[in-house]
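> Sequence unavailable; structure follows:
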């Protein structure tokens, strides 16, 4: 058994943690998010299905994205001073900066979350609401349906700052926004064992 790292148990101030604190926590696990001033440690082992799907989707979106759009992985979005979630895939218009650790919501066109049992509640409810309130125009929540990915697509209704469902896609996904995208979700999943 390996020794557990020294994790910060108490925030440096009584108000809790702030977005800039994430850059000052080298001892925190690699995928640490800030939700409502609380640190969320993602320390469980990642499922093969999840990792493969995120990789394949990253490649597929990169191939279709315009030159001024970047598809990232493992980058947080600084929604406000108390929220800095780390989506599976942020699609941004931010200029490339190799030292940057986060994107601003106004730079993000699309956020993709691939649901895991450990993150299901946050991905389906908390992040859905927070990304919409921050003004991010598009949100995809990908579920595992017996080994096949199902993409739940949401589009921001700007006056209400809430997402409206734009469709559920299993066999093929074609969207005109945030740029023309055409995917076959089943082809993104790892092959099934027979």
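Thanks, I have it. What you see is a predicted model, and the numbers here were worked out from it, not measured in a lab.
> contacts, neighbours, all on C-alpha from now
Noted.
> Check the protein for its longest strand and report it.
strand 148-157 (DSSP state E).
> Tell me which other helices or strands it touches.
strand 138-145, strand 162-169, helix 185-188 (3 or more C-alpha pairs under 8 Å, 6 or more residues apart in numbering; DSSP states H and E).
> For the last one, buried residues please.
Neighbour counts using 16 or more other C-alpha atoms under 10 Å place 185-186, 188 of helix 185-188 among the buried residues.
> one step back: buried deepest among the helices and strands packed on strand 148-157, which one?
Among those, strand 138-145 has the highest mean neighbour count (mean count of other C-alpha atoms under 10 Å), at a mean of 20.
> can you list the residues that contact that strand?
109-115, 123-124, 128, 131, 149-156, 163, 178 (C-alpha atoms under 8 Å, 6 or more residues apart in numbering).
> do that again at 6 Å, thanks
110-115, 149-155 (C-alpha atoms under 6 Å, 6 or more residues apart in numbering).
> what about the residue nearest to residue 178 when sequence neighbours are not counted, is that helix, strand or coil?
In space, and not counting its chain neighbours, residue 178 is closest to residue 109: 6.2 Å by C-alpha to C-alpha, 6 or more residues apart in numbering. Secondary structure assignment for residue 109 (DSSP: H, G, I helix; E, B strand; the rest coil): strand.
> quick one: contacts for residue 109?
Residue 109 neighbours (C-alpha under 6 Å, 6+ apart): 91-92, 137.
> Included below, for side-by-side comparison, is a second structure:
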């Protein structure tokens, strides 16, 4: 799609703003990155997915897990938050957190990572993203061969995070559950990780 065609696809809204209307068949990755969109917009199956206002839990859970991931990250990996990941021609989700290979990290102007450079993706479930985070995105991450996936949800009387962990099974091409973690997240893959999930109470 040319720049002129993209401009023509912007639809005037009642408030005077202009929002893009997907072309037949949806947007491609290349088209997606030419659009002037609100922060953290995702491309899922060629359609634009906009972010709704988030609960405090979402921010605190992301912070807690990011700090935990950074604590012992090895030299050949890097921890990132809210960065686009290209999974295919029409899919560019933006995981809440991701661990990427150091050799896939470019300069400060980098806007995306390729799926082959991603080792772990983490999604913190919000009320408006339950189906995508529990079903749509895990299937797409697995299809792209990303080795590890975590799903984080608010649970229990104290509204603390619980983390469901999954490993990619190359035989089935899908994720296999490796457990659910409530008070403590202690893993040896993709590297040694030990996070006190109750620490969210002190943030």
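All right, it came through fine. Given the structure is predicted, the values throughout are model-derived calculations rather than measurements.
> of the buried residues of helix 185-188 of structure 1, closest to residue 10 of structure 1?
Residue 10 of structure 1 lies nearest to residue 188 out of the buried residues of helix 185-188 of structure 1, by C-alpha to C-alpha, at 40.5 Å.
> Could you single out the nearest of the contacts of residue 109 of structure 1 to residue 69 of structure 1?
Using C-alpha to C-alpha, the contacts of residue 109 of structure 1 come closest to residue 69 of structure 1 at residue 92, 5.7 Å.
> measure the most centrally placed residue in structure 2 to residue 84 of structure 2 for me?
By C-alpha atoms, centre = their mean, structure 2 has its centre lying nearest to residue 95, at 0.9 Å. From residue 95 of structure 2 over to residue 84 of structure 2 the distance is 7 Å, taken as C-alpha to C-alpha, to the nearest Å.
> Can you show me the strands along structure 2?
Using DSSP E, strands in structure 2 cover 10-12, 18-20, 42-44, 47-49, 77-81, 84-86, 97-101, 112-114, 118-124, 148-155, 160-169, 174-181, 184-187, 193-196.
> could I get those as CSV with distance to residue 56 of structure 2?
As requested, those are exported to CSV (distance: least, C-alpha to C-alpha, whole Å):
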stretch, distance to residue 56 of structure 2
strand 10-12, 33
strand 18-20, 28
strand 42-44, 21
strand 47-49, 21
strand 77-81, 16
strand 84-86, 22
strand 97-101, 16
strand 112-114, 26
strand 118-124, 12
strand 148-155, 11
strand 160-169, 12
strand 174-181, 21
strand 184-187, 20
strand 193-196, 18
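> of all these, which lies closest to residue 27 of structure 2?
Closest among those, using C-alpha to C-alpha: strand 47-49, at 6.4 Å.
> how far does the closest one sit from the chain's center?
14 Å (C-alpha atoms, centre = their mean, to the nearest Å).
> and if you look at stretch 81-101 of structure 2?
The answer for stretch 81-101 of structure 2 is 6 Å, by C-alpha atoms, centre = their mean.
> what about that stretch, start to end distance?
End-to-end distance for stretch 81-101 of structure 2, by C-alpha to C-alpha: 14 Å.
> Tell me where the longest helix sits in structure 1.
helix 48-64 (DSSP state H).
> once aligned to structure 2, how far is it on average?
Here helix 48-64 of structure 1, set against structure 2 after superposition, deviates by a mean of 1.3 Å using mean C-alpha distance after the TM-score superposition for structure 1.
> in that helix, what's buried?
Result for helix 48-64 of structure 1 [16+ other C-alpha under 10 Å]: buried residues 49-50, 53-54, 56-58, 60-62.
> Alright, that wraps it up for me.
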